[in-house]
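Chemist: Next comes the sequence, and after it the predicted model I'd like to discuss.
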Amino acid sequence: MDLASWISIFMALIAVATAIVTYAVFRSATDPTVIVYAQPDLQRQSIVNLIVENIGKGAAHEVSFKSSRPLPEKAFSIPVPERTPDQMQSGPIVTGVPFLAPGQRLSISWGQYGGLYKYLGEDPIHIDTSYYRARANRLFKKKLRSSSILDIRIFQTSESTEHGYGPNLVKEMKTLNTTLKSFDKKLKNSNPEPPY
């Protein structure tokens, strides 16, 4: 083979590689990616929510979940309780999700640290999620997959940050207290006590 043939083969390989990279970039920009994770509730102190979220750019269709073992449900207890919480019997993790838009997230009140730790212990739960692209052709429908790990121990020493009702209530009470003191002072100044 002469030099021109080698150059032609090399250019064809570059074209194929470029097409593969372009397709991969296109897929990453349009495919859904569904993950499951635990997150403290910023409005309700000590509550941990279970979040199902589509962090991808495309909509997910027929989302189903398979966990390494059953998940707990309503595990509400700050200290580690004596009784183990019940297994999850309902909700999106059990029944699946028909459609999840890009950026959409489902939040489930999962429990508190003590109750969740009693159930999960030192053994994290692995969740495999499978789903389809929402507009995939039925003949060429490819199942997409992602994996998540739920480990409650990450919240063991984290600070419980108040972002919701607590600080707002304290702020309102301080304002009310200042207003009442001012009102009381004005009343005393306008109506002095008669001398005896």
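Modeler: Nice, I can see it.
Chemist: C-alpha only now, for contacts and for neighbours.
Modeler: OK.
Chemist: mind listing what the most centrally placed residue in the chain touches?
Modeler: Using Cα atoms, centre = their mean, the residue of the chain that lies closest to the mean C-alpha position is residue 51, 3.2 Å off. For residue 51, the contact set (Cα atoms under 8 Å, 6 or more residues apart in numbering) comprises 36-39, 105-108.
Chemist: do the same with residue 39
Modeler: Per Cα under 8 Å, 6+ apart, neighbours of residue 39: 48-51.
Chemist: What is the neighbour count of the closest residue in space to residue 42 that isn't next to it in sequence?
Modeler: Excluding its sequence neighbours, the residue lying closest to residue 42 (Cα to Cα, 6 or more residues apart in numbering) is residue 163, at 5.4 Å. When neighbours are defined as other Cα atoms under 10 Å, residue 163 has 13 of them.
Chemist: what about residue 163, distance to residue 43?
Modeler: 6 Å (Cα to Cα, to the nearest Å).
Chemist: What of residue 27?
Modeler: From residue 27 to residue 43 the distance is 36 Å (Cα to Cα).
Chemist: need the contact list for residue 144.
Modeler: With Cα under 8 Å, 6+ apart, residue 144 has these contacts: 130-133.
Chemist: ok, now with 6 Å
Modeler: 130-132 (Cα atoms under 6 Å, 6 or more residues apart in numbering).
Chemist: most surrounded residue in those residues?
Modeler: residue 131 leads those on contacts (other Cα under 10 Å) with 25 neighbours.
Chemist: Second structure follows, compare the two:
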Amino acid sequence: MDVLQTGGFVVNTLTMLVAIGSSAISYLVYKDSTSPDVIVYLEQNENSKTILNIVIKNIGKSAAADVKFSFDRALPRQAFDGDASSNMTDGAFIQAIPFFAPGTSRVFMFGNYAGIKDFIGNEKIKVTSTFRKANSRNPFSREMSNESYIEIQSMAYVDASDNSNSRKIAESLSKIEKALVKLKQ
């Protein structure tokens, strides 16, 4: 009888530990899926493929508050071929973002491939984003951080030809204008 009680106690203890473990894992998955997540990256400008933008995006499922950025080296305001302007002194990267809704982004024109390559070279710039969950009811909510990298190497040989509809419309209007001038003469 004593062996049965001990065996039952062990089984109940193991069952309790499994239940606690699965509850903890469920909580961590829930917490992770409802947190903000702010990233920074380079992308091609949709309207002018030779221009690269810096994008700040909240890819998380919750709003972020007091989003601040720090860099391992200063960023220029813009970096075009032969002209890396003065360091960035204002804007979201400097003054922060007070409230950043989920799925939203801030897009800033940064420069062209040659200008950014001259500035960054083969290195990468580490961007640390710090923020907290907006409207958190947890009095012990802590600040979160995320590291992103701005690098130009992966943009080498990316197609930057402009096949946009606006360019095609502009070319067509130019042809129409030339035809009308010929007709007028």
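Modeler: Arrived safely. No experiment lies behind these values; they were computed from the predicted model shown.
Chemist: Superposing both, give me the TM-score.
Modeler: Here the superposed chains carry a TM-score of 0.85, computed using TM-score structural alignment, normalised by the length of the second structure; 175 aligned residues with a Cα RMSD of 2.1 Å.
Chemist: Secondary structure element for the residue mapped onto the residue nearest to the centre of the first structure from the second structure, which one?
Modeler: Aligned counterpart of residue 51 of the first structure in the second structure: residue 55 (TM-score structural alignment). In the assignment (DSSP states H and E), residue 55 of the second structure maps to strand 51-58.
Chemist: In the first structure, what stretch matches the helix or strand just after that strand?
Modeler: Remark: after strand 51-58 of the second structure, the chain's next helix or strand is strand 64-71, criterion DSSP H and E. The aligned range for strand 64-71 of the second structure in the first structure is 60-67, by TM-score structural alignment.
Chemist: quick one: the matching stretch to the second structure mean distance?
Modeler: Its aligned residues in the second structure lie a mean 0.6 Å from stretch 60-67 of the first structure after superposition (mean Cα distance after the TM-score superposition for the first structure).
Chemist: Which of the contacts of residue 39 of the first structure are buried? Put it as a PyMOL command.
Modeler: Applying 16 or more other Cα atoms under 10 Å to the contacts of residue 39 of the first structure, the buried members can be selected in PyMOL as follows:
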select buried, resi 48+49+50+51
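Chemist: returning to that earlier point: most neighbours out of the contacts of residue 51 of the first structure, which is it?
Modeler: Neighbour-wise, the contacts of residue 51 of the first structure (other Cα under 10 Å) top out at residue 36, 23 neighbours.
Chemist: Can you get me a residue count around the nearest residue to that residue once chain neighbours are set aside?
Modeler: Computed as Cα to Cα, 6+ apart, the closest residue to residue 36 of the first structure that is not its neighbour in sequence is residue 52, at 4.6 Å. Residue 52 of the first structure: 20 surrounding residues under other Cα under 10 Å.
Chemist: how about the helices in the first structure?
Modeler: 3-30, 92-95, 113-120, 165-190 (DSSP state H).
Chemist: Looking for the alignment partner of residue 28 of the first structure in the second structure.
Modeler: By TM-score structural alignment, residue 28 of the first structure lines up with residue 32.
Chemist: can you count the residues close to that match?
Modeler: 13.
Chemist: returning to what we had before: ok, the nearest residue to the residue nearest to the centre of the first structure once chain neighbours are set aside to residue 115 of the first structure distance?
Modeler: Excluding its sequence neighbours, the residue lying closest to residue 51 of the first structure (Cα to Cα, 6+ apart) is residue 107, at 4.7 Å. Using Cα to Cα, residue 107 of the first structure is found at 18 Å from residue 115 of the first structure.
Chemist: same question, residue 104 of the first structure
Modeler: Counting by Cα to Cα, the gap from residue 104 of the first structure to residue 115 of the first structure is 27 Å.
Chemist: So between these two, which is more surrounded?
Modeler: Neighbours were counted for residue 104 of the first structure and for residue 115 using other Cα under 10 Å; residue 115 has more, 25 against 15.
Chemist: The more buried one reaches residue 72, doesn't it?
Modeler: No. Contact criterion Cα atoms under 6 Å: residue 115 of the first structure and residue 72 do not qualify, at 8.8 Å.
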